[in-house]
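Participant: Predicted structure and sequence below. I'll ask about it afterward.
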Amino acid sequence: MRADTGSLTIFAGAVVMAPDGRILCQLRDDKPGIKFPGYWSASPGGHVEPNEHPRDAIVRELLEEFEARVTNLKELITITEAGQDMLGIYHAFSANLDMPVSEIRCHEGQRADFFDPSEALRLRLHPVSRKILLEFLSQKIRVR
């Protein structure tokens, strides 16, 4: 059951790791109406539909946008942003890619690619995606 979030948009995204340790990144579209056009996301995803759980939303979004199948889906962090350009609640997950990297398709955004996480940090990242990636890296270090 989801709590009342008022007028805040709810998003779901995931840091998706390939078997070789690289993560799936998406170059956002560069067209009117897109916030942060031409920025990369290291935690691709999208809007959570009404009455949809964020976990279900990210599985759906990854299938729709990349035809990606994932396993080991884990809650990573939830971030609430009050800034006008990023207003919303962002549910972030980590997951393992459950298919060959070569089978990933890009149906939304300009392109999809895999990067070493430290390399992804040097990309022009969407600000919330940067926070999510930093959290992912801090948790990855703690479990070693």
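Facilitator: Ah, there it is.

Participant: drop to CA atoms for contacts and neighbour counts, all remaining ones
Facilitator: Noted.

Participant: list the buried ones in the biggest helix by length in the chain?
Facilitator: For the chain, the helix with the greatest residue count under DSSP state H is helix 127-142. Residues 128-133, 136 are the ones in helix 127-142 that count as buried (16 or more other Cα atoms under 10 Å).

Participant: ok, now stretch 62-74?
Facilitator: 62-63, 65-70, 73.

Participant: Same question for stretch 116-129.
Facilitator: 117, 120-121, 123, 125-126, 128-129.

Participant: want to compare, so here's the second one:
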Amino acid sequence: MEGPLGTAALIINSRGEYLLHLRDNIPGICDPGTWSLLGGGREGDEETPEAAITRELKEEVGLVLPGLKRYAVVPAHVADATDDLITVFLGRWDGAAETLPLTEGIMVRWFSASVIPRLVMCPWAQAVIERYEQGKGSCAE
């Protein structure tokens, strides 16, 4: 499979808050017990990052977001740029997080940028939010 295997969605509402997902704190999963972006891995050689993020959002929280745009490709491990890359998509949604039918993880919630540094965050997801805050969303890959 060519290209990044992982996908994630940086979802922002009209108040500038970020939709974050509290991951299960169980052994064997990536970044257990941290707040992160929704998303997941591509399945099979033929699945594009766009198809993967669309599938993951629908599977994890029943969310269909038309108009997702590629925002960045980031390493899954901030400390070292490994071959594990994540394609991050930027999307807008103004719904109530608590109404989403969560099928993975503990919960999803909206957070303002000022709260993000106080959360136990997945490092790459925190880096993506910081990047967005610094550039206020200019799309670049």
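Facilitator: Okay, I see it. All figures in this text were calculated on a predicted structure; none of them were measured in a lab.

Participant: sorry, back to before: out of the buried residues of helix 127-142 of structure 1, which one sits closest to Arg55 of structure 1?
Facilitator: Closest approach between the buried residues of helix 127-142 of structure 1 and Arg55 of structure 1, by Cα to Cα: Ile132, at 15.7 Å.

Participant: So that closest one sits against Pro44, correct?
Facilitator: No: at 10.5 Å, Ile132 of structure 1 does not count as touching Pro44 under the criterion of Cα atoms under 8 Å.

Participant: joint contacts of the two?
Facilitator: Common neighbours of Ile132 of structure 1 and Pro44, counting by Cα atoms under 8 Å, 6 or more residues apart in numbering, are Val15.

Participant: hmm, back to that, format the buried residues of helix 127-142 of structure 1 as JSON lines; extra columns: distance to Glu108 of structure 1.
Facilitator: Shown next, in JSON lines, are these (distance: Cα to Cα, whole Å):
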{"residue": "Val128", "distance to Glu108 of structure 1": "19"}
{"residue": "Ser129", "distance to Glu108 of structure 1": "17"}
{"residue": "Arg130", "distance to Glu108 of structure 1": "20"}
{"residue": "Lys131", "distance to Glu108 of structure 1": "22"}
{"residue": "Ile132", "distance to Glu108 of structure 1": "20"}
{"residue": "Leu133", "distance to Glu108 of structure 1": "20"}
{"residue": "Phe136", "distance to Glu108 of structure 1": "23"}
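
Participant: Between which two of these is the distance greatest?
Facilitator: Val128 and Phe136 (12.4 Å).

Participant: residue in structure 2 matching Thr80 of structure 1?
Facilitator: Superposed on structure 2 with TM-score structural alignment, Thr80 of structure 1 falls opposite Pro75.

Participant: what's the answer for Arg60 of structure 1, then?
Facilitator: Using TM-score structural alignment as the criterion, the counterpart of Arg60 of structure 1 in structure 2 is Arg55.

Participant: Please identify the helix or strand for its match.
Facilitator: Counting by DSSP states H and E, the element that carries Arg55 of structure 2 is helix 49-61.

Participant: Pull up the distance across stretch 9-25 of structure 1, start to finish.
Facilitator: 22 Å (Cα to Cα, to the nearest Å).

Participant: Nearest residue to Phe66 of structure 1 in space, ignoring adjacent ones along the chain?
Facilitator: Nearest non-adjacent residue to Phe66 of structure 1, counting by Cα to Cα, 6 or more residues apart in numbering: Arg105, 4.6 Å away.

Participant: And Gly62 of structure 2, by the same measure?
Facilitator: Leaving aside its chain neighbours, Gly62 of structure 2 sits nearest to Pro101 (6.1 Å; criterion: Cα to Cα, 6+ apart).
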